[in-house]
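# Could you look at this predicted model? Sequence included:
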Amino acid sequence: MSADTAADLLHPAARATAGRPASADPVPAPPRPGPARVVMPLALLLVLAFSVAAATRIGAADVGWAELGRAFGSRLGLGGEPLPPLMDSLVWDLRLPRVLMAALVGASLAVCGTVLQAVTRNALADPYLLGVASGASTGAVAVVVLGVGAGALGVTGGALAGALLSFGLLLLLLRRTGLDSARIVLTGVVVGQLFTALTSLVLMASADADTTRALTHWLLGSLAPARWDAVVVCAVVTPLGLAVAWLCANALDGLAFGADTAASLGIGVRGTRMLLLVTTAVLTSVAVATVGAVGFVGLIVPHGVRFLVGPVHRLLLPCAALAGAVFLVWTDALARIAFAPREVPVGVITALIGVPLFLVVLRRRGEL
């Protein structure tokens, strides 16, 4: 695609750098989004608010709407009779942190997938493309099985350290060859396979059956351990990462057409790619370190939202964040009740739902 064609589709300010002669006819401004697309973020925000409230009610012991209202009213100082201590603890110490964590992690993974699909120009890119999830798994296993830094790190700290280590290795391998899209994908796959092999080796050589079972449950993704301290960390990191991605929305539009086209539009390709890769790596690292590797959110949600609102990232990114939050909130609720009293890892549910949804999206796009 030529630079002029790409400029027509990007932000109006970018067309000035596309090299169009001054004597050429003015390029018409890109069409404004239709009313349905303008209200989509607001609609998704309302759906998310309802989803958080409804999912907080769902569990082995259902909480009624009236009881939920009393819990929120008493805690937020809005008046009303407080709940009994046991019910209040169930809502505020167990249910609500878990639901909020699901929303934050879902938003992070969906935005990371959206960004990486544009940066690498690969429709199959997801947040785990960079090998971060595999590194987090190795770090968690090293802490639990080998006791590496167990006193100082814990499972979450070990997972975060492993994720950052794998990303550092990725950047080291790309230092000489550059941040070309194909190299990012291939190097990420290699790094991921390396850390996956290390995880399997440690489990096979040193772990007993009970430890292996517990780690397997964590590796498949589980929101059961979510507590307020972890929610606070995600609540700080996630909005910052989303803000960085949104500020780079015009650059992402250009990168989606390729590095040459993006450069012709005045985008600093290497610096922008590095900033976005670091941002997605940090978001993914925090998410995986907290809840494990939850698959398919960062793959299926960007495609589904792109089908609804189009490819312009200034609208696509916030919609993907909200849709990812809603998706993971409900899949976690399903994981809690589908086989109660036994709880299924949420990553299993996201895969079971994500595969058919992804096939439907591919079919609607004419790619299947």
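Received, thanks.
# all contacts plus neighbour counts: C-alpha atoms, from now on.
Will do.
# Make sure Val346 is actually in contact with Trp330.
No - counting by Cα atoms under 8 Å, Val346 does not reach Trp330; the two are 10.0 Å apart.
# higher neighbour count, these two?
Taking neighbours as other Cα atoms under 10 Å, Val346 and Trp330 compare with Val346 leading, 31 against 22.
# which ones are touching the more buried one?
220-223, 294, 331-332, 335 (Cα atoms under 8 Å, 6 or more residues apart in numbering).
# Tell me which stretches of the stretch 201-350 of the chain form helices.
209-219, 228-247, 249-255, 259-264, 269-291, 297-309, 313-337, 346-364 (DSSP state H, counting those that start in this stretch).
# For the shortest one, list every residue counted as buried.
Counting neighbours by 16 or more other Cα atoms under 10 Å, one finds that the buried residues in helix 259-264 are 259, 261-264.
# on that earlier part again, ok, of the contacts of Val346, which come out buried?
Buried members of the contacts of Val346, counted by 16+ other Cα under 10 Å: 220-223, 294, 331-332, 335.
# so how far is Leu276 from the residue nearest to the spatial centre of the chain?
The residue lying closest to the centre of the chain (Cα atoms, centre = their mean) is Leu109, at 0.6 Å. Per Cα to Cα, to the nearest Å, Leu109 is found 14 Å from Leu276.
# here's the one I want to compare it with:
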Amino acid sequence: MRRPPLPPLLLGLLVLLLGSAVCGVGLGASDIGWAQTLRLVGAGLSGGTLPAGDLAAYTVVWELRLPRVVLAAVVGAGLATVGVAVQAMVRNALADPFVLGISSGAAVGANAVILLGAFAGLGVWALSVSAFVSALAATAVVYAVARSAAHGLTPLRLILTGTALAYGFQALTTVMVFGAARGEAARSALMWLLGSLGGATWARVPVAAVTVAAGWVWLRARAEPLNALAMGDETAAVLGVRPERLRRELFVVTAAVTGTVVAVSGAIGFVGLMVPHVVRMLTGADHRRVLAVAPLVGAVLLVWADLLSRLLFAPVELPVGVITAVVGVPAFLLLMRRGGYAFGGR
């Protein structure tokens, strides 16, 4: 397929993201007009005064919807970026940010808070801190088991170890759910396991945004080594890339970004799997182009998925992961049926 030039594509995606953000802020159980939405956002950014009649709408826009939309964009960008890196790292078209067992590990810590009341002394930060710490612990376990003295950190060992330990973490989470008292706690645990941005606040945005931005900058700077790694270890070595060292660095970076976004949003699946393939169809396999476009596509996708999760059965919210799967699966299958595509581009 004919691929568009990169600058117009990036500009179009940026405009689409801004328009999606306006829709995400303006639409909801109580709709707010576009003009009023923009005026309230501008007032919040500039610190201007508001008429008394706008105070309720301002609270909805600035304290509830805007941080949720911003966090959705950050999480979507992070999952898409990590998806590109993981697929290059393990050279597997079915890989996504959760193939290493990090998400399942984070679920153990999150459910310890939701179902058992662990780390209650941390207050509103208990869930995020527990999920992040358990994600890092799962990362350490996967790394220790996958790495061997003879072969180092190979793609096959990473996939097999991550998949096997993910099943173990899921089993532990299931035991916790069935062992805890039924009711609202079990429902909250299910929402977290399927992904939810309902707890978004401004306090959660900076850490996630900085981590995702730092991870993206690091990966973008290593786009050319990623191109070499995607062609195989022997080819990468010939081109001057040390595959095991690069793979180890990728493992650390992807684990940190995945653990951070999962801690603030739960386990939102399919974004990291689908977006890299969609972007490769638009840009080709060069990671310099893929990593430039993937964050914007992931951000747009998750902003709209979160909006649909709020609107479809309002005022009841669906888990975001349900929307990404329902929308993403048929779209992904249609894309895969189109001719001229193979993993890594053609």
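The structure has been received and is ready for your questions. Predicted model, so just to flag it, every value in this text is computed and none were measured.
# any chance of the buried ones among the contacts of Val346 of the first structure in a markdown table, plus distance to Val52 of the first structure?
A markdown table is the format used below for these (distance: Cα to Cα, whole Å):
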| residue | distance to Val52 of the first structure |
| --- | --- |
| Leu220 | 23 |
| Gly221 | 19 |
| Ser222 | 17 |
| Leu223 | 14 |
| Val294 | 19 |
| Thr331 | 12 |
| Asp332 | 11 |
| Ala335 | 15 |
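# Out of those residues, which two sit at the greatest distance?
Leu220 and Thr331 (13.5 Å; Cα to Cα).
# Identify the residue spatially nearest to Arg98 of the first structure, adjacent ones excluded.
Ala226 (5.1 Å; Cα to Cα, 6 or more residues apart in numbering).
# Can you tell me what that neighbour aligns to in the second structure?
Here Ala226 of the first structure is matched to Ala200 in the second structure, going by TM-score structural alignment.
# name the helices or strands packed onto the helix or strand harbouring Ala7 of the first structure?
For Ala7 of the first structure, the enclosing helix or strand under DSSP states H and E is helix 3-9. Contacts defined by 3 or more Cα pairs under 8 Å, 6 or more residues apart in numbering; DSSP states H and E place helix 3-9 of the first structure against helix 259-264.
# Would you check the span in the second structure matched by the helix it packs on?
Going by TM-score structural alignment: helix 259-264 of the first structure matches residues 233-238.
# Residues touching that stretch, excluding its own?
Residues contacting stretch 233-238 of the second structure (Cα under 8 Å, 6+ apart): 225, 228-229, 242-243.
# one more time with 7 Å, if that's ok
Applying Cα atoms under 7 Å, 6 or more residues apart in numbering, the external contacts of stretch 233-238 of the second structure come out as 228-229, 243.
# cool, and stretch 89-99 of the first structure?
With Cα under 7 Å, 6+ apart, stretch 89-99 of the first structure has contacts from 52, 55-56, 223-224, 226-228, 231, 329.
# closest to Ala209 of the first structure among the residues you listed?
Using Cα to Cα, the contacts of stretch 89-99 of the first structure come closest to Ala209 of the first structure at Ala224, 21.0 Å.
# so the spatially closest residue to the closest one that is not a sequence neighbour is in which element?
Nearest non-adjacent residue to Ala224 of the first structure, counting by Cα to Cα, 6+ apart: Arg98, 6.8 Å away. Using DSSP H and E, the element containing Arg98 of the first structure is helix 96-120.
# so that helix corresponds to what in the second structure?
With TM-score structural alignment as the criterion, helix 96-120 of the first structure aligns to 66-90.
# try stretch 236-245 of the first structure
Residue span in the second structure matched to stretch 236-245 of the first structure, by TM-score structural alignment: 210-219.
# So what touches that stretch?
78, 81, 253, 257.
# repeat that with 6 Å
With Cα atoms under 6 Å, 6 or more residues apart in numbering as the test, stretch 210-219 of the second structure has contacts from 78, 257.
# Please work out how many residues are found near the closest residue to Thr114 of the first structure other than its chain neighbours.
Distances taken as Cα to Cα, 6+ apart put Pro302 closest to Thr114 of the first structure, at 5.3 Å, once the chain neighbours are dropped. Using other Cα under 10 Å, Pro302 of the first structure is surrounded by 29 other residues.
# Residue in the second structure paired with Pro302 of the first structure?
Per TM-score structural alignment, Pro302 of the first structure is aligned with Pro276.
# Likewise for Ala293 of the first structure?
That one, Ala293 of the first structure, aligns with Ala267 by TM-score structural alignment.
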